[in-house]
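K.L.:
this is the structure alone, sequence omitted:
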């Protein structure tokens, strides 16, 4: 009888524990859930080329670079995406604690919302442009941002290393170059590196968002906003001129899902190899800006 009572007590305790709410983690509280449902379309982690992997989602890119000295992560999606990003890293045979550097493309919640949690869980150093670092440290809230009226705050990233345009960030044998690509935000940064399979090396570019989008009532044609237009035009020229064998855009291209499916079947010819991808990416954004200015 005593044994039955003890087993019943254990069973009830287990049921209570299973039904208990998970502890609240302020760094993982969901942001923009309606948009996030579109951004966080499930996508299996995949090796892109050499030591470069995709660990993000159908609507938000997150990249991982393997080096002999640890891992480099690029972008962090929204806070509620962090458990999936970490699960994708584990599925590839790595640990979040292997991540030594986290590179940021822009200080918006959809790309930077998960950075604080990822930095905490990994112990990694977050790296961004100086303008972006200032916004990351305060968790958003840049009043000059064209989308300021729409933007959600996100968990502040306290420890951010600011780097300049052209800076080279090294970890192990891998060198990642920072490319200031302002316009979408004044702190936007793209990143490029070389990945190799045997003696065949390719330049991969993780490009920041170039979309000239703004909140209602904010006009690129307003003379007071000329610096954003000038920044965009300089960025378009820079991205078109970049060495770029493979492109990872901050929000994946609609054709990327098909490319990943083809990559799972065969790696030759490589579905993502396209030396014209960066030029077309910049040209589409340039056309969108031209249309906005005309309207």
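P.N.:
Cool, got the structure. Just so you know, these numbers come straight off a predicted model, no measurement behind them.
K.L.:
CA atoms for contacts and neighbours, from now on please.
P.N.:
Will do.
K.L.:
around residue 81, how many other residues sit close by?
P.N.:
Other residues lying near residue 81 total 23 when counted by other C-alpha atoms under 10 Å.
K.L.:
one more structure, for comparison:
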């Protein structure tokens, strides 16, 4: 197993607004989820900082405007953006990768993503075989971008973050896992890439069986990951804001849910089935 080392749509109870009001670039106060795992993303797009004495790992960059929110949140937690050694990408769409170029410039970090998304991360342009090609705007391309494969790890001291290929939503989607500990109580944390069957207007999943197969493989991958704490790329998909509110009274146990990954997959699997059914009905309609 190759290692990259330092040397080389639910109501939001906590605020009383709906997820539609929580924009991709809107500010969000940072907070610690568990151990060295911290939420530094925007109100509508997840980004996570994993800290260590040897440097930090940032997962996802939100939008170009959201990058400023993330950098500010890192500083608010008492860390330096210059100490971020790796920026890990879940997938190469503007809402999750639009801010990576700025964050890479500010930090000097190495950017890692799935092989199928590397060109998009470098250019800011989705490939034509991306289901959402033509439906989302381009974004600034990042420098120092490299591919990471299924099962490869990113290491900083004792921190180990593992890549799990979860394509379908994009050609090179990656979900990430690691261990976070408090008082010798360690939890398996999952940052789950988007695995939903979402596309540009004229795209038909039924005409792309390879993409359907990729999604189904990603469903199986995510539901079988060790998953004590789930952080979804879109935080409302796992009621992160409701969990944050409950954590005020319940403590960190509010974030722990060993069934969360399976539930996320159930929703995505149901969504794909409904999409394929709707496409079939549209063909058979007179």
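P.N.:
Done, it's in. Just so we're clear, the structure is a prediction, and the values are computed from it rather than from any experiment.
K.L.:
list the contacts of residue 23 of structure 2.
P.N.:
42-45 (C-alpha atoms under 8 Å, 6 or more residues apart in numbering).
K.L.:
make it 7 Å
P.N.:
43-44 (C-alpha atoms under 7 Å, 6 or more residues apart in numbering).
K.L.:
surely it is within a strand?
P.N.:
No: counting by DSSP: H, G, I helix; E, B strand; the rest coil, residue 23 of structure 2 falls outside a strand, being coil.
K.L.:
can you find the partner of it in structure 1?
P.N.:
Matched to structure 1 by TM-score structural alignment, residue 23 of structure 2 sits across from residue 38.
K.L.:
how near is its match to residue 250 of structure 1?
P.N.:
14 Å (C-alpha to C-alpha, to the nearest Å).
K.L.:
so which residues of the stretch 51-200 of structure 1 form strands?
P.N.:
In the stretch 51-200 of structure 1, the segments counted as strands under DSSP state E, counting those that start in this stretch are 52-54, 63-67, 70-74, 99-103, 125-129, 160-163, 168-171, 174-180, 189-197, 200-207.
K.L.:
pipe the ones you listed into a markdown table and attach mean neighbour count and distance to residue 6 of structure 1 per row.
P.N.:
Shown next, in a markdown table, are the strands of the stretch 51-200 of structure 1 (neighbours: other C-alpha atoms under 10 Å; distance: least, C-alpha to C-alpha, whole Å):
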| stretch | mean neighbour count | distance to residue 6 of structure 1 |
| --- | --- | --- |
| strand 52-54 | 22 | 49 |
| strand 63-67 | 22 | 49 |
| strand 70-74 | 24 | 48 |
| strand 99-103 | 23 | 44 |
| strand 125-129 | 24 | 49 |
| strand 160-163 | 17 | 52 |
| strand 168-171 | 16 | 55 |
| strand 174-180 | 22 | 57 |
| strand 189-197 | 20 | 59 |
| strand 200-207 | 20 | 57 |
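K.L.:
now for these, which one comes closest to residue 272 of structure 1?
P.N.:
strand 200-207 (9.9 Å; C-alpha to C-alpha).
K.L.:
and after that closest one, which helix or strand comes next?
P.N.:
helix 226-241 (DSSP states H and E).
K.L.:
what's that next one packed up against?
P.N.:
helix 277-294 (3 or more C-alpha pairs under 7 Å, 6 or more residues apart in numbering; DSSP states H and E).
K.L.:
which part of structure 2 matches the helix it packs on?
P.N.:
Going by TM-score structural alignment: helix 277-294 of structure 1 matches residues 260-277.
K.L.:
again, but for stretch 74-81 of structure 1
P.N.:
Using TM-score structural alignment, stretch 74-81 of structure 1 pairs with 59-66 in structure 2.
K.L.:
name the residues of that stretch that come out as buried.
P.N.:
Going by neighbour count (16 or more other C-alpha atoms under 10 Å), the buried part of stretch 59-66 of structure 2 is 59-66.
K.L.:
okay, stretch 125-141 of structure 1 sits on what stretch of structure 2?
P.N.:
So stretch 125-141 of structure 1 sits over residues 110-126 in structure 2, by TM-score structural alignment.
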